[in-house]
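Just a sequence and a predicted model for now, questions to come.
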Amino acid sequence: MQPTLKQCSAFVLAALAAACAQADTAIVNANGYTLNAKGDLVQFAALAFDDGGKILAVGTNAEVAAKAPGARQVDLQGKTVLPGLIDAHGHVFGLGQMLTQLDLSATTSLQDALRAIGDYARANPGDGWLRGRGWNQENWKLGRFPTAADVDAVVSDRPVWFERVDGHAGWANSRALAAAGITDKTPDPAGGKIMRDAAGRATGVLVDAAKELVVKVLPAQTEAEGRKVLDRALAEMARVGLTGVHDAGLGVAEDRLYRAYADQGKLSARIYGMIGGTQGDFDVLAKNGPVKTYGKDMYALRAVKLYSDGALGSRGAALIAPYSDEPHSHGLLFHKTAQMDAMMKKAMARGYQVNVHAIGDAGNHQILDIYQKEVGATKSAAQRHRIEHAQVVTQADIVRFKTLGIIPSMQPTHATSDKNMAESRVGPERIKGAYAWRSFLHQGSRIACGSDFPVESPNPFFGIHAAVTRQDASGQPIAGWYPNQAMSLKEAFRCFTLDAAYAGHAENSLGSLEPGKWADFIVVDQDLFKVSPYDIYKTGVLQTWVGGKAVYQR
């Protein structure tokens, strides 16, 4: 079936209108780069794909013309073409929510944040909840967490709930604490912490599992709101060149929307879904086992997302030795080992890839021990189990990733965002095994790169830049933060393409531009392999194509 003119994006109008009406399309006069099956970097000038969105040929203009005679041509006039980039760890609905709620990530002080909150409250009057995300007390140089009293000063007549940038802590005002039934006598839940002052009073910040005390009383999202959130997220993902995302934690409602969007041709990125947890939604969604492909490879649901510990910024990551800057705390393991073992084994036995969030060295050690016990017992090595983040790992446990066949799913921009506090948290020795991409690559591990958006920006070029330079966008630190752990550009490119695809069981159909694979590609405004590494983050996306169809034009 040939697509209609309406289905074709309205850019390069005459050429693309004709191309969409033609069975085969050829992109010509491109400055193209891809990896091949051997991992070699290959340049090309043209690629052709059929009406179904599969690549027919890649090579010179002449070679492609010979293999796809009569294909309608789209002349890119020398612009750079890359495979569509894949984020191996993002939160799609979280991104959409951030784009529709208050974003505090750019605030530079508590006062700045309170001004933004006050402005937002005035712009959104009523008595309903005010919600947002992105605060980071480390960026504020506050020396403490914010409090309910701080936000009460600007909003006291309605409940307020703002998640920390990493999603592992939340900040409530007094109205929100009351709505959740939280008092000074409320005990800390397992795997969570209610922050308290010296007198034992709840201050308004809830860490990890304690967040659920508020989350459970938040108004439920309607399907219309869910569609709005998903639309915003998909548009942003297409704008930054993401043609695939591994969605790290979804439930029945999100699965329903993804399937509906795939059925309606509205998914503009391929979603590899991870079910959040092994109870409730898992029992519903796993009735018929993993969904390996749905809607022409637009959706899959064949993984499970679990949590071992919290985050470093809120000192919720579980450490073997105490925090260097808080000697009485080791952080939080969310579950006893027997409980975590049972959850992981349940998912493995049902045929799911198990992807466990582990940031601290104790969290990583716990999960590696369970993998060592259960992967063989469940005969599930082919499921390509992963550890998400693998952020602070002992030198001995880094080696175990390779020997046990566990994929490290890592986020390069976490290093450049965390550099202002990470070493103070873990000290000079443990930092040697933190954000240690080179150590993993040196032993032959395949790193699946992502961003953990909306914790970080979804822009994959920020991640490639951070991986190569170990610098933030302002060029700091000048020599790079622990530059001995940097990736080469080709390695960073690979971890956002082929190796991210591999981590989602899709390396035979995604991750590179080769005949037989999907025509998922982007057109960008500079040559990634010729610009200074320090300018990689400036790369802008001109066009995004998924399955041979344009889904974004700048």
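Received the coordinates, thanks. Residues are numbered from 1 along each chain as shown.

From here on, just use CA atoms for contacts and neighbour counts.
OK.

Strands along the stretch 401-550 of the chain, start to end?
Shown for the stretch 401-550 of the chain, the strands assigned by DSSP state E, counting those that start in this stretch span residues 407-410, 448-449, 521-524, 541-546, 549-553.

okay, now the one to match up with it:
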Amino acid sequence: MGNELILLSAFSAIVVSFLLLHHSDIARRSSSPADLLVWNGSIFTSDPSFPFPEAMAVRGGKILGLGSYSSLEEFIGSSTRKLNLYGKVVLPGLIDSHLHLIYGGLQMSRVDLSEARSVDEFVAKVKEAVKDKHEGDWILGGGWNNNLWGGDLPVASWIDAISPHNPVWLSRKDGHMGLANSLALRISGITASTEDPAGGTVVKDNQGDPTGLLIDGAMKFVLPVIPEVSLHERRVAFGKASEYALKKGITTVVDFGRFFPGASVDSIWQDFSDVYQWADSSGKMLPRVCIFFPMQTWSRLANLMLDKGKRISQKIYLGGVKAFADGSLGSNSALFHEPYIGEPHNFGLEVMDFDTLRNWTLHSDRFGLQVAIHAIGDKANDQVLDLYKMVEVENGMRDRRFRIEHAQHLTPGSPARFGQQRVIASVQPGHLLDDVDIAEMKLGISKSSTGSYLFQSLLSSGAQLAFGSDWPVSDIDPVGAISAAMFRVPSGRLAPWIPSERISLEDALKACTMSAAYASFLDGDLGSLSPGKLADFVVLSANSWEEFVETVSSTSVVATYISGVQAFP
């Protein structure tokens, strides 16, 4: 893979003379000097017309020109800052195509169960959280993964004795299942007679009593009774999350809000108005953000975009609308054509009524909104592809860039359909490392080893891949995502999971940059270091391109720049 990029660099030398003149002419037409000159490193632009320039000039927050140091030297003025890279690698600002920014920031201050590897550790962490709370205060948090302690799902009785006066709600790491203690169940009105809602399950024991577990749509019973997060808490969470994203090299996030099955559809609108717009007007916006809103609110977004357009400011973009087709693999609610192993009657859940989903999608698309639908199981993905095809026929051809969020498990013919229908696969390589064991356990080795995380098949079909983290479900780690997609070796294993689905470094970089920008209609401003685009870039620890190729998995972010200004550290 390293040789491919080195050859690409060599090939580009054939046309460098022409390109140097072209990019220098852009700068020459202006009398103002550059604000910043970046040089003496390995600059990867993600722009196939000029992938490896020697230097880069920035002015007014945008890329002014690319070329050799000598070709840009005449644009150096007394106020021009020079950034000597000393050989280090520069990438375009990395884009996280799917996360939950403020929700992730809130989770940073709550009970963190992501490392709990036994029932005792689970209980101990909750007990520690209860210690500092007043009677009646809610204990919130989550991130638990029952597969870390053998697969047994938690029940309310684990924590009832240590939380008799505090209602508790702890979400599973995927956000599609949560545990309530008995007090929280009582406050929510959940009893043995409570029936499963559409698209959800109230888990009950053999006697018919609620265990405390609520799956997907059933979470709507408890979420509305949890006290609303204060404005101050949300703004603090936003600041923490933003700084964390910058530390990881993320300069743009695509935020899907605090919206999970059963959650309030108003939360992301509240965050947009009194967190994001407040931060923007007060100079506190750090990464750029592109926001997707619940599909139920499509008409509200259509009116806002008609009034404001897609770009609200230098750092806020309106994305589109999102809906759910199914749940998650970890919660046994992802929708499959065949049942889960050991559960012959469980094929997963249709989280949203399909007729409603179809009507909302038709209306959203008719008003020009970009549509993104969550689909994890193979049947859910097929249903969404069918839906997108129907909408395209109904509403006519245009550049709509339909997205499927996650696209984790596919039938053999589905990758080709992504390419034929030009549907973007918004995927999270970090989930790949977490899912191999549970996929084999719940789907079977044969099925999971042929239909899971088919990155190379999707690329070969002509589909666009956009990488994200789904934070806080998985950590924000774009360099780790690149490595996961290239090598596909989960912790504790020696061999790749489905080695034929590994992708090249170049394709993985593109999925974090140009394709990620394209996936949200941001490619006019972002995604590559090209003249006229915004000067967002990342400096890595690798001391040469060759070193980066050889040590991707251990490479870290040294500095993050937004609009040519250092934002981290």
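Alright, I've got the coordinates. Computed from a prediction, not measured in an experiment: that's the story for all the values here.

biggest strand in the second structure, by residue count?
strand 316-324 (DSSP state E).

And the contacts of that one?
Residues outside strand 316-324 of the second structure that contact it (CA atoms under 8 Å, 6 or more residues apart in numbering) are 254, 256, 261, 276, 280, 288-295, 297-298, 301, 305, 309-312, 351-352, 357, 364, 369-375, 520-521.

go with 6 Å
288-295, 310-311, 369-374 (CA atoms under 6 Å, 6 or more residues apart in numbering).

Contact partners for the residue nearest to the spatial centre of the first structure?
Closest residue to the average C-alpha location of the first structure: Gly90 at 2.1 Å, with CA atoms, centre = their mean. Applying CA under 6 Å, 6+ apart to Gly90 of the first structure gives the contacts Asp247, Ala248, Asp452, Phe453.

Got a quick PyMOL command for the buried subset of the contacts of strand 316-324 of the second structure?
This is how PyMOL selects the buried members of these, with burial counted by 16 or more other CA atoms under 10 Å:
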select buried, resi 288+289+290+291+292+293+294+295+310+369+370+371+372+373+374
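
Closest one of the contacts of strand 316-324 of the second structure to Ile159 of the second structure?
Of all these, Ile159 of the second structure sits closest to His374, with 32.0 Å by CA to CA.

Surely the closest one and Glu405 touch.
Yes - using CA atoms under 6 Å, His374 of the second structure is in contact with Glu405, at 4.5 Å.

The stretch 251-400 of the first structure: helices as residue ranges?
Taking DSSP state H, counting those that start in this stretch as the test, the helices found in the stretch 251-400 of the first structure are 252-263, 281-285, 337-349, 361-378, 395-404.

And the strands in the stretch 1-150 of the first structure?
Using DSSP E, counting those that start in this stretch, the strands found in the stretch 1-150 of the first structure span residues 25-28, 31-35, 41-44, 46-49, 55-59, 72-75, 80-83, 85-90, 102-103, 130-135.

Rebuild those strands as CSV, extending it with distance to Lys305 of the first structure.
Compiled in CSV, these are given as follows (distance: least, CA to CA, whole Å):
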stretch, distance to Lys305 of the first structure
strand 25-28, 38
strand 31-35, 29
strand 41-44, 33
strand 46-49, 35
strand 55-59, 32
strand 72-75, 41
strand 80-83, 27
strand 85-90, 10
strand 102-103, 25
strand 130-135, 21
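
Which one, of those strands, ends up nearest to Arg175 of the first structure?
strand 130-135 (10.9 Å).

average gap between that closest one and the second structure?
Compared with the second structure after the fit, strand 130-135 of the first structure shows a mean deviation of 0.6 Å (mean CA distance after the TM-score superposition for the first structure).

now that strand: which residue numbers in the second structure?
Counting by TM-score structural alignment, strand 130-135 of the first structure lines up with residues 139-144 of the second structure.

again with stretch 485-499 of the first structure
The aligned range for stretch 485-499 of the first structure is 501-515, by TM-score structural alignment.

Could you list the residues in contact with the matching stretch?
By CA under 6 Å, 6+ apart, stretch 501-515 of the second structure touches 1, 94-95, 454-456, 465-467, 482, 485-487, 527-528.

Could you rerun that using 8 Å?
1-2, 5, 46-47, 92-97, 453-457, 464-468, 478, 482, 485-488, 516, 523, 526-528, 549.

from the chain's centre, how far out does it sit?
The gap between where stretch 501-515 of the second structure is centred and where its chain is centred comes out at 15 Å by CA atoms, centre = their mean, to the nearest Å.

Buried ones in it, by neighbour count?
501-505, 507-515.

what does stretch 376-386 of the second structure give?
Ile376, Gly377, Asp378, Lys379, Ala380, Asn381, Asp382, Val384, Leu385.

In JSON lines, list the residues you listed along with distance to Gln207 of the second structure.
Converted to JSON lines, these look like this (distance: CA to CA, whole Å):
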{"residue": "Ile376", "distance to Gln207 of the second structure": "32"}
{"residue": "Gly377", "distance to Gln207 of the second structure": "31"}
{"residue": "Asp378", "distance to Gln207 of the second structure": "33"}
{"residue": "Lys379", "distance to Gln207 of the second structure": "32"}
{"residue": "Ala380", "distance to Gln207 of the second structure": "32"}
{"residue": "Asn381", "distance to Gln207 of the second structure": "36"}
{"residue": "Asp382", "distance to Gln207 of the second structure": "37"}
{"residue": "Val384", "distance to Gln207 of the second structure": "38"}
{"residue": "Leu385", "distance to Gln207 of the second structure": "41"}
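
The residue nearest to the centre of the first structure pairs with which position in the second structure?
Using TM-score structural alignment, Gly90 of the first structure lines up with Leu99 in the second structure.

do the same with Gly244 of the first structure
Using TM-score structural alignment, the partner of Gly244 of the first structure in the second structure is Thr252.

Give me the secondary structure label for that match.
Counting by DSSP: H, G, I helix; E, B strand; the rest coil, the backbone at Thr252 of the second structure sits in strand.

Contact partners for it?
Per CA under 8 Å, 6+ apart, neighbours of Thr252 of the second structure: Gly93, Leu94, Ile95, Asp96, Pro287, Arg288, Val289, Cys290.

try 10 Å
93-97, 242, 245-246, 286-290, 315-316, 513, 516-517, 522, 526-527, 536, 562 (CA atoms under 10 Å, 6 or more residues apart in numbering).

Need the buried ones from these selected in ChimeraX.
If you want just the buried ones from those in ChimeraX, going by 16+ other CA under 10 Å, the selection is:
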select :93,94,95,96,97,242,245,246,286,287,288,289,290,315,316,513,516,517,522,526,527,536,562
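
Now do the residue nearest to His98 of the second structure when sequence neighbours are not counted against Ile376 of the second structure, distance only.
Using CA to CA, 6 or more residues apart in numbering and skipping the chain neighbours, the partner closest in space to His98 of the second structure is Gly468 (4.7 Å). Distance, Gly468 of the second structure to Ile376 of the second structure, by CA to CA, to the nearest Å: 15 Å.
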